[in-house]
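Student: okay, predicted coordinates and the sequence, questions at the end:
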Amino acid sequence: MLKVGVIGTGMIGQDHIRRMTTVLAGVQVTAVSDVDTVVAASVGAGVGASVHATGGEVIADPSVDAVVVCSWGPTHEEYVLAAIAAGKPVFCEKPLATTQEACLRILDAEVAAGRRLVQVGYMRRYDAEYRALKSSLGVIGRPLMMHCAHRNASVPSFYEKEMAITDTAVHEIDMVRWLFDDEVAAVRVLVPRRSGNGGELQDPLFVVMEMAGGVLVDVEISVNIRYGYDIRGEVVGENGTAALGNASLVTIRHGGVEASPVPVDWRERFLRAYDVEFQEWIDSLTAGGRPVGPSAWDGYAAAVVSDAGVAALRTGDRVPVSLVERPKLYGAEVAAA
């Protein structure tokens, strides 16, 4: 039984605790913490976990074998580094850290430890449709292009224009690296006519990524589309195309209209992917003692591409992506999980 401590008991933290206590096998939540001590106490009591004042105390708790970090992004570096220092595997929700420099410090610490301890929460790699899409690439010939759409019904009032890259498009950034087993070489961001639904927010955006191997990827980012949460992807190959299926489980015909319900938000669309992601993380630690999913290198690469995207949004220029040399510890991690 893997004993897990969770740092951060907000919405995503509570959802992960729910799945680890009611859905998944081979895991027990033994400790929690949050800056909101009242919420942490309530969540801890609900699952029989000890409640700590700080994330550092969770990591140091001898009843904790592995750590899940779901706290505010700027705290991730501190907790991931502490987990590495303690020799405990750590699952970190994205971002790995909020700057490239912080990501590199995590890489250095993990390389110095000499083994993989970090996994980053990029759940699309665990979605059945995306996995089927990746498996289909050998059928359609060499990939040439990919068309993507990432549409939200709405976003919170604190959402800023650069978050369209760092918080939204970052999922496509990681996904295409994994899908094509390749790095992003350059990014451009085009600005179309502004939607009236977004207020002062520049919405939508059109992101173009050039993969190092020559595949061209475009991503429509629309975060106030109103009708629902809609994720699309189609790969164009030399001999055919492969596209994600319809995420709706049912088609309704009623009143002279045929309709397929659209997911309300990311939790509905990727619920099963989160379950698979965590079960495979748990199983990998139980079987081999190390995570095999998205690595610290993947978290670093996503941060660098995101920064290039933000620069492209600000300047309107094509911005090259420059990564440090990949350490041998992460030799084939783009293709993992």
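Tutor: Done, it's in.
Student: CA atoms for contacts and neighbours, from now on please.
Tutor: Noted.
Student: what is the end-to-end distance of stretch 176-190?
Tutor: 19 Å (CA to CA, to the nearest Å).
Student: show me what counts as buried in it.
Tutor: 176-189 (16 or more other CA atoms under 10 Å).
Student: out of the residues you listed, which are inside strands?
Tutor: Among these, DSSP state E puts Val184, Ala185, Ala186, Val187, Arg188, Val189 in strands.
Student: surely the second one meets Leu216?
Tutor: No: checked against CA atoms under 8 Å, the pair Ala185 and Leu216 is beyond contact range at 10.2 Å.
Student: wait, is Ile106 part of a strand?
Tutor: No: under DSSP: H, G, I helix; E, B strand; the rest coil, Ile106 sits outside any strand and is assigned helix.
Student: which SS state does the nearest residue to it once chain neighbours are set aside fall under?
Tutor: The shortest distance from Ile106 to any non-neighbouring residue, by CA to CA, 6 or more residues apart in numbering, is to Leu81 (6.1 Å). What three-state DSSP gives for Leu81 is helix.
Student: got another one to weigh against that:
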Amino acid sequence: MTQSSDRHTAPRLRVGILGAGPVTQAIHLPTLARLSDDFEVRVVMDVDGATAEAVAGRTGAASTTRAEDVFGDPSVDVVVICSPSQFHAAQVIAACRAGAKAILCEKPFAMTADEANEIAKVSEQTGVPIIVGAMHTFDPAWLAAEAEWGSLIETSHTIRSTVVIPPNSQFEDLATDIVARPLSPASNQTDPEAAVRAVTDGIMGLAIHDLPLIRQFLPTFADLDVLRAELASPWGYVISGTASGKVVHLQAGSTDTSAPNWTLEVIGDELSLRAVFTPSYVQGGSAVATLYSSAASKTFGPYAFSGYEAEWMALARVARGQEAPPPPVELIDDLRFAIALADQSSSHVRNNRKSVA
């Protein structure tokens, strides 16, 4: 597989970034540096002016503390939204109405189904395409396996996501220059609402990386039934349920070791898939995906480029009119699936905490 575009003939796409935090510093700027034939950063916005100026200075870009300066900048082709999640929907809509060539929004691109529907409507009205930064969906090893897995969607019966990683702060502290990062309070395991927030944050902040991949194997999630949802200690979750007649199991936890594990498995009677991803914040190339059958196995990857680079190259093709963007209904269904999972899991956690209070 190659990571090519018309990079030698097309002018570079000019990028405006909202939010100069860890995702911008540790993920997007290093990725854009590798893709400098296709992109140049023109402006970086952050509410912390010193952070905006420091991060923009790495690329020779301008800095600002006002999102309006990015939307109104005629030199910006692509708007990248890396702000806190609660601002995503309004900023996506504003970027659409400002006439961006394309938008890359970090996940989740909205917090409610109503927000997602409004985004889809505005995107259709303005013609501005939107890509959600779910890097695993663009990973070349995953896409190579997808091209070969045949009837696995129909024949699979069990889906397992296992994530064991060091705290993000360990990666952030090494890869970024953020000063005075606010500390997240430890979750109060005895407070039902604190526990609900913890499991919701785990689903919408971590599990959401894999939920679009999992949803591919669920013809419908209208019958989603979460049967178990618990918090792990000191951090993490264990969630089990069913949808489309299949078992879905998600588990995540934290480790202080240097041996992270990010694995997604799809198991069928005749064929199974195992994809091993690199952790977030790690610029470590692609996943490794293996299809197993009773007769043989076939492995895809690792490829030299990662899902981060692949999502940016997809954005370039979309912005240049070389490729159609993902249908808005796909993005909305991904979000609805995540919200349904979070809502049902939260109800279990709340009820469990109240029953032992």
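Tutor: Yep, that arrived. Keep in mind that what you see is a predicted model, and the values were worked out from it rather than measured.
Student: the buried residues of stretch 176-190 of structure 1 into JSON lines, with extra columns for distance to Gly233 of structure 1?
Tutor: As requested, these are arranged in JSON lines below (distance: CA to CA, whole Å):
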{"residue": "Val176", "distance to Gly233 of structure 1": "10"}
{"residue": "Arg177", "distance to Gly233 of structure 1": "14"}
{"residue": "Trp178", "distance to Gly233 of structure 1": "14"}
{"residue": "Leu179", "distance to Gly233 of structure 1": "11"}
{"residue": "Phe180", "distance to Gly233 of structure 1": "13"}
{"residue": "Asp181", "distance to Gly233 of structure 1": "17"}
{"residue": "Asp182", "distance to Gly233 of structure 1": "17"}
{"residue": "Glu183", "distance to Gly233 of structure 1": "18"}
{"residue": "Val184", "distance to Gly233 of structure 1": "17"}
{"residue": "Ala185", "distance to Gly233 of structure 1": "20"}
{"residue": "Ala186", "distance to Gly233 of structure 1": "20"}
{"residue": "Val187", "distance to Gly233 of structure 1": "18"}
{"residue": "Arg188", "distance to Gly233 of structure 1": "19"}
{"residue": "Val189", "distance to Gly233 of structure 1": "18"}
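Student: just the residues you listed now: which is nearest Phe91 of structure 1?
Tutor: Distance to Phe91 of structure 1, by CA to CA, is smallest for Trp178 among the buried residues of stretch 176-190 of structure 1, at 18.2 Å.
Student: correct me, but that closest one touches Arg125?
Tutor: Yes: between Trp178 of structure 1 and Arg125 there is a contact under CA under 8 Å: 7.4 Å.
Student: spatially central residue in structure 2, please.
Tutor: For structure 2, the residue sitting closest to the mean C-alpha position, by CA atoms, centre = their mean, is Ala134 at 3.0 Å.
Student: correct me, but it touches Cys105?
Tutor: No: contact between Ala134 of structure 2 and Cys105 fails when scored by CA under 8 Å: they sit 9.1 Å apart.
Student: which residues are in contact with both of Ala185 and Leu216 of structure 1?
Tutor: Contact criterion CA atoms under 8 Å, 6 or more residues apart in numbering; residues shared by Ala185 of structure 1 and Leu216: Met209, Glu210.
Student: could you point out which element follows the longest helix out of those in structure 1?
Tutor: Ranked by number of residues, the top helix in structure 1 under DSSP state H is helix 296-315. Under the assignment DSSP states H and E, the closest C-terminal helix or strand after helix 296-315 of structure 1 is strand 319-320.
Student: ok, residues contacting that next one?
Tutor: Ala185, Ala186, Val187, Arg188, Ala308, Gly309, Ala311, Ala312.
Student: all strands of the stretch 101-250 of structure 1, in order?
Tutor: 118-121, 143-151, 184-190, 205-211, 216-222, 230-237, 241-243 (DSSP state E, counting those that start in this stretch).
Student: dump these to TSV, plus distance to Arg267 of structure 1.
Tutor: Output for the strands of the stretch 101-250 of structure 1, formatted as TSV (distance: least, CA to CA, whole Å):
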stretch	distance to Arg267 of structure 1
strand 118-121	14
strand 143-151	14
strand 184-190	27
strand 205-211	23
strand 216-222	18
strand 230-237	12
strand 241-243	21
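Student: ok, which of these comes nearest Thr286 of structure 1?
Tutor: The closest of the strands of the stretch 101-250 of structure 1 to Thr286 of structure 1 is strand 118-121. By CA to CA, the value is 14.6 Å.
Student: and that closest one, how far out from the chain's middle?
Tutor: Offset of strand 118-121 of structure 1 from its chain centre (CA atoms, centre = their mean, to the nearest Å): 9 Å.
Student: mind listing what Pro192 of structure 1 touches?
Tutor: Pro204, Leu205, Phe206.
Student: kindly recompute the last result at 10 Å.
Tutor: With contact taken as CA atoms under 10 Å, 6 or more residues apart in numbering, Pro192 of structure 1 is in contact with Gln202, Asp203, Pro204, Leu205, Phe206.
Student: and of those residues, the nearest to Met146 of structure 1?
Tutor: Phe206 (13.1 Å).
Student: which parts of structure 1 are helices?
Tutor: Going by DSSP H, structure 1 shows helices at 11-22, 37-47, 55-60, 76-86, 100-113, 128-135, 163, 170-180, 266-269, 271-288, 296-315.
Student: Provide the aligned range in structure 2 for the second one.
Tutor: Aligning helix 37-47 of structure 1 against structure 2 (TM-score structural alignment) gives residues 49-59.
Student: buried residues, the matching stretch. List them.
Tutor: Buried positions in stretch 49-59 of structure 2, judged by neighbour count with 16+ other CA under 10 Å: Gly49, Thr51, Ala52, Glu53, Ala54, Val55, Ala56, Thr59.
Student: so which of those residues comes closest to Ser36 of structure 2?
Tutor: Looking across the buried residues of stretch 49-59 of structure 2 and measuring by CA to CA, the closest to Ser36 of structure 2 is Thr59, at 10.5 Å.
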